[in-house]
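Q: Build me a structure from this.
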Amino acid sequence: MNFLHTEYNSEPDDSLEKSMSLVASAISDPSRVSILCALMDGRAWTATELSAVAGIASELPLVEAARAAADGGDLAAYISAQGGANVPRDEQTVSDSTHV
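A: The predicted structure is shown next:
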């Protein structure tokens, strides 16, 4: 077994850059940082409690959760953040621009 890799891999590995950009975007807003710090205590927080901690409108944490799930390609989390699979469009957390 050779654990010493002596060859240079010319293929760019951008996974580190992608990971760092995701972390940077998650903490780019002061209200997001407040929410992340609150969540680090390990207990469950409601959207109302998180919005109070961050000093933002009460629906914003739900919108951010839906947006993060969509950006990450996590369909199940997106559907959950939207209120579930059977929620009517006019009651979903995030709507497209044609339903505003």
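
Q: drop to CA atoms for contacts and neighbour counts, all remaining ones
A: Noted.

Q: The helix or strand where Cys37 lies packs against which elements?
A: According to DSSP states H and E, Cys37 maps onto helix 30-39. Other elements packing on helix 30-39 under the criterion 3 or more Cα pairs under 8 Å, 6 or more residues apart in numbering; DSSP states H and E are helix 47-54.

Q: what's the angle from the helix it packs on to helix 30-39?
A: 120 degrees (axes from the mean of the first three to the mean of the last three Cα atoms, to 10 degrees).

Q: Now helix 47-54: buried residues?
A: Under the neighbour-count criterion of 16 or more other Cα atoms under 10 Å, helix 47-54 has Ala47, Thr48, Leu50, Ser51, Ala54 buried.

Q: Sequence B follows; please return its structure for comparison with A:
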Amino acid sequence: MHRFALTSIAAALVLAGCSLAPMTPEAERVQVVAAAPTGCAPAGRVEVSVTSGFAMVKRNQLRVKDELETLARQEAAKIGANTVSPREAPSADGSQSFEVWRCTR
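A: You can find the predicted model right below:
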């Protein structure tokens, strides 16, 4: 039983460092801005979430933030938008909402 517990903890630590949201080519063209951009048409809002931890091991919060942005960019690309801006900071449970924009560049 002790070996199983150690294996489980090791797996959780490895997964805590892994990226769970790979970037799609369409999402690479979507820009993330800190605040609502000027001169852009609003295209809606997206809610995204990722796993913020495994068992009692919390994931790196910077990595969680990056994955949330990646997912928001993917959702924006699906609706033909090219810019996203966060509505608030990521929550402790690994979710965040973003405003989505169509901007001329």
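
Q: TM-score of the superposition?
A: Put the two chains on top of each other and the TM-score (TM-score structural alignment, normalised by the length of structure 1) is 0.25; 46 aligned residues with a Cα RMSD of 4.4 Å.

Q: hmm, back to that, okay, buried residues for the helix holding Cys37 of structure 1 please.
A: Ser31, Arg32, Ser34, Ile35, Ala38.

Q: Using a markdown table, lay out these together with distance to Ala70 of structure 1.
A: A markdown table is the format used below for these (distance: Cα to Cα, whole Å):
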| residue | distance to Ala70 of structure 1 |
| --- | --- |
| Ser31 | 20 |
| Arg32 | 17 |
| Ser34 | 22 |
| Ile35 | 19 |
| Ala38 | 23 |
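
Q: Between those residues, which sits nearest Ala69 of structure 1?
A: Arg32 (14.8 Å; Cα to Cα).

Q: measure the closest residue to the closest one other than its chain neighbours to Leu60 of structure 1 for me?
A: Among residues not flanking Arg32 of structure 1 along the chain, Ala26 sits closest, at 6.7 Å (Cα to Cα, 6 or more residues apart in numbering). The gap separating Ala26 of structure 1 from Leu60 of structure 1 is 14 Å, by Cα to Cα, to the nearest Å.

Q: okay, these two: which has more neighbours?
A: The residue with more neighbours, out of Ala26 of structure 1 and Leu60, is Leu60; 18 against 15, by other Cα atoms under 10 Å.

Q: how far away is the closest residue to that one other than its chain neighbours from Ser19 of structure 1?
A: Excluding the flanking residues, the one nearest Leu60 of structure 1 by Cα to Cα, 6+ apart is Ser51, at 7.1 Å. Taking Cα to Cα as the measure, Ser51 of structure 1 falls 26 Å from Ser19 of structure 1.

Q: likewise Ala52 of structure 1?
A: From Ala52 of structure 1 across to Ser19 of structure 1, the span is 29 Å (Cα to Cα).
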